[in-house]
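K.L.:
could you look at this predicted model? Sequence included:
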Amino acid sequence: MIVRDLGRADYEPTWRAMMAFTAGRSAETPDELWVVEHPPVFTLGQAGKPEHLLVDAGIPLVKIDRGGQITYHGPGQVVVYLLLDLPRRRLKVRELVSCIEQAVIDCLGEHGVTAERRDGAPGVYVGAAKVAALGLRVRNGCCYHGVSLNVDMDLSPFAAINPCGYAGMAVTQTKDLGIPLTPPQAAEALTRHLIAQLEQKE
């Protein structure tokens, strides 16, 4: 497993690089995790409804090819993209979603925060508030896109959307949950837990 720290990178070129990587990989290509922070951007999934963008917040909207509805990425949020060969790992998509959610739950659990998943609403929640969102795309058995964890960011842009298509959904972040991790520290911890989950499945 190769881990690449992309630093802060614009959304659209990163997405196009994921598509190119996935299109060009062979059965021997190692899996990769890309860790990145994006400038402010809304992304709308393949079946996403534009009406879930409630107001023009002056933030660009990019229509993309993952599942799910609309979400927000911005500075202070950790994003990990999982570029995996699923058959090689004997993973089904549902199992992968469960692995990703469990990695976030374990990551927060290290700091005494109880988080949970919800049936029919992928992501990770603390109480009624969503702390991590996920969306994936699978092409020829290989996946890309991944998970975003709110760490220490301006949450106000979430008020301009129905997060993941849910009107009025509350959103939180690890800083407000009393977890004293900087975004780079949170990225390291989440990556460690993702690798641990994926290696259990090998």
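P.N.:
Yep, it's here. Numbering: from 1, shown residues only.
K.L.:
rest of the way, CA atoms for contacts and neighbours
P.N.:
Noted.
K.L.:
list the contacts for the residue nearest the centre of the chain?
P.N.:
Nearest to the mean C-alpha position of the chain, counting by C-alpha atoms, centre = their mean, stands Val147 at 1.5 Å. By C-alpha atoms under 8 Å, 6 or more residues apart in numbering, the contact set of Val147 is Val79, Val80, Tyr81, Ile100, Ala132, Ala133, Leu134, Gly135.
K.L.:
use this one as the comparison:
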Amino acid sequence: MNHQLSVVRTGQLDYLEAWDLQKRMARARRADLIPNTVLLTEHPPTYTIGRRGSRSNLLIDQLALEQAGATCYEVDRGGDITFHGPGQLVVYLIIDLGRAERGLRRFVGNLEATVIETLDSYGVTGRPAEGKPGVWVNGKKIAAVGISVSRRVTYHGFALNVNPDLTYFDYMIPCGIPGSAATSIEREIGQPVDMNEVGDRIVERLAHHFDVEAIEGPTVDELSRELAMTDASLTP
């Protein structure tokens, strides 16, 4: 089961629904009931604040947030504040890290390499920045990385700006770093990019870096039904 990566393409999914799904999947993965899995999704406009974050890094109040059609949640991933919305590819990974030394560091490095190589395939040069999480292009953030690990199994993952409305990033301090700005593949190359194509390229690079075979997994509805059959027997 560890030699395959199941790919689940959800389409646009409510953030809280996706978060709950990940936690249920992580429990099932710890019990070896499902394979290592990647979820490819998009969310309605949503700000999330990680364990190191502060709501003060959201620059608009609740009324303005509602007028922008967005929501905000405090969540259990690493990192500070980030934005998710249409046109951004969000990649959640339910992966058993095993017992390899420095497994978490290697895991995060694989995620960053996946993003950088995918960007390179579009002629965009992305780089990590010392002291700043994620992947950056000419000083502007193009991908956020934030994960959680529970009993060796990861959830959360990374978000890559493909064709999002970058206006939403003006309403926050990205990663809690004043003066930071956001960019996207569309902004960098001057034209929109097919989200499914980006997803395929992401999966190909993930499979390469984790040395696994990527296989098409169930639909999100099929996955939910499968998890419902196992939830009662699993501990949180």
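P.N.:
Perfect, I can see it now. Keep in mind the model is a prediction, meaning the values are calculated, not measured.
K.L.:
quick one: the residue of the first structure positioned farthest from its centre from Arg139 of the first structure, how far?
P.N.:
The C-alpha centroid of the first structure is most remote from Glu28, which lies 25.4 Å away (C-alpha atoms, centre = their mean). The gap separating Glu28 of the first structure from Arg139 of the first structure is 16 Å, by C-alpha to C-alpha, to the nearest Å.
K.L.:
got a list of what Thr82 of the second structure touches?
P.N.:
Tyr47, Thr48, Ile49, Ala144, Met172, Pro174, Cys175.
K.L.:
which two in the residues you listed are spaced the farthest apart?
P.N.:
Maximum pairwise distance among the contacts of Thr82 of the second structure (C-alpha to C-alpha): 13.7 Å, between Ala144 and Met172.
K.L.:
comparing the two, which residue is more hemmed in?
P.N.:
Taking other C-alpha atoms under 10 Å, Ala144 of the second structure and Met172 do not tie; Ala144 has more neighbours (26 against 22).
K.L.:
and that one, that's in a strand?
P.N.:
Yes - Ala144 of the second structure sits within a strand when classified using DSSP: H, G, I helix; E, B strand; the rest coil.
K.L.:
right, and the helix or strand after whichever helix in the second structure runs longest?
P.N.:
Longest helix of the second structure, by residue count under DSSP state H: helix 103-120. Counting by DSSP states H and E, the next helix or strand C-terminal to helix 103-120 of the second structure is strand 127-129.
K.L.:
so where is that following strand in the first structure?
P.N.:
Strand 127-129 of the second structure lines up with residues 116-118 of the first structure when matched by TM-score structural alignment.
K.L.:
distance from that stretch to the second structure after superposition?
P.N.:
The superposed stretch 116-118 of the first structure is, by mean C-alpha distance after the TM-score superposition for the first structure, a mean 0.8 Å from where its aligned residues fall in the second structure.
K.L.:
buried sites along that stretch?
P.N.:
Buried positions in stretch 116-118 of the first structure, judged by neighbour count with 16 or more other C-alpha atoms under 10 Å: Glu116, Arg117.
K.L.:
go ahead and name everything in contact with that stretch.
P.N.:
In contact with stretch 116-118 of the first structure (C-alpha under 8 Å, 6+ apart) are residues Glu101, Ile105, Gly123, Val124, Tyr125, Val126.
K.L.:
measure how far it is from the centre of its chain, please.
P.N.:
Taking C-alpha atoms, centre = their mean, to the nearest Å, the mean C-alpha location of stretch 116-118 of the first structure is offset from the chain mean by 15 Å.
K.L.:
helices of the first structure, start to end?
P.N.:
Going by DSSP H, the first structure shows helices at 11-24, 93-109, 183-200.
K.L.:
right, so those: which one is the most enclosed?
P.N.:
Compared across the helices of the first structure, helix 93-109 shows the largest average neighbour count, a mean of 19 (mean count of other C-alpha atoms under 10 Å).
K.L.:
identify the residues contacting it?
P.N.:
86, 114-117, 122-124, 132, 134, 147, 149, 174, 179, 189-190, 193-194, 196-198.
K.L.:
cool, and stretch 150-158 of the first structure?
P.N.:
By C-alpha under 8 Å, 6+ apart, the residues outside stretch 150-158 of the first structure that reach it are 57, 71-72, 74-78, 131-132, 171-175, 181-183, 186.
K.L.:
in the second structure, what stretch matches that stretch?
P.N.:
With TM-score structural alignment applied, stretch 150-158 of the first structure matches the range 161-169 in the second structure.
K.L.:
buried sites along that stretch?
P.N.:
By 16+ other C-alpha under 10 Å, the buried positions in stretch 161-169 of the second structure come out as Asn161, Val162, Asn163, Pro164, Leu166, Tyr168, Phe169.
K.L.:
which members of those residues are positioned in strands?
P.N.:
Asn161 (DSSP state E).
K.L.:
number of residues surrounding the alignment partner in the second structure of Lys63 of the first structure?
P.N.:
Lys63 of the first structure maps onto Glu74 of the second structure when the alignment is built from TM-score structural alignment. Residues lying near Glu74 of the second structure (other C-alpha under 10 Å) number 15.
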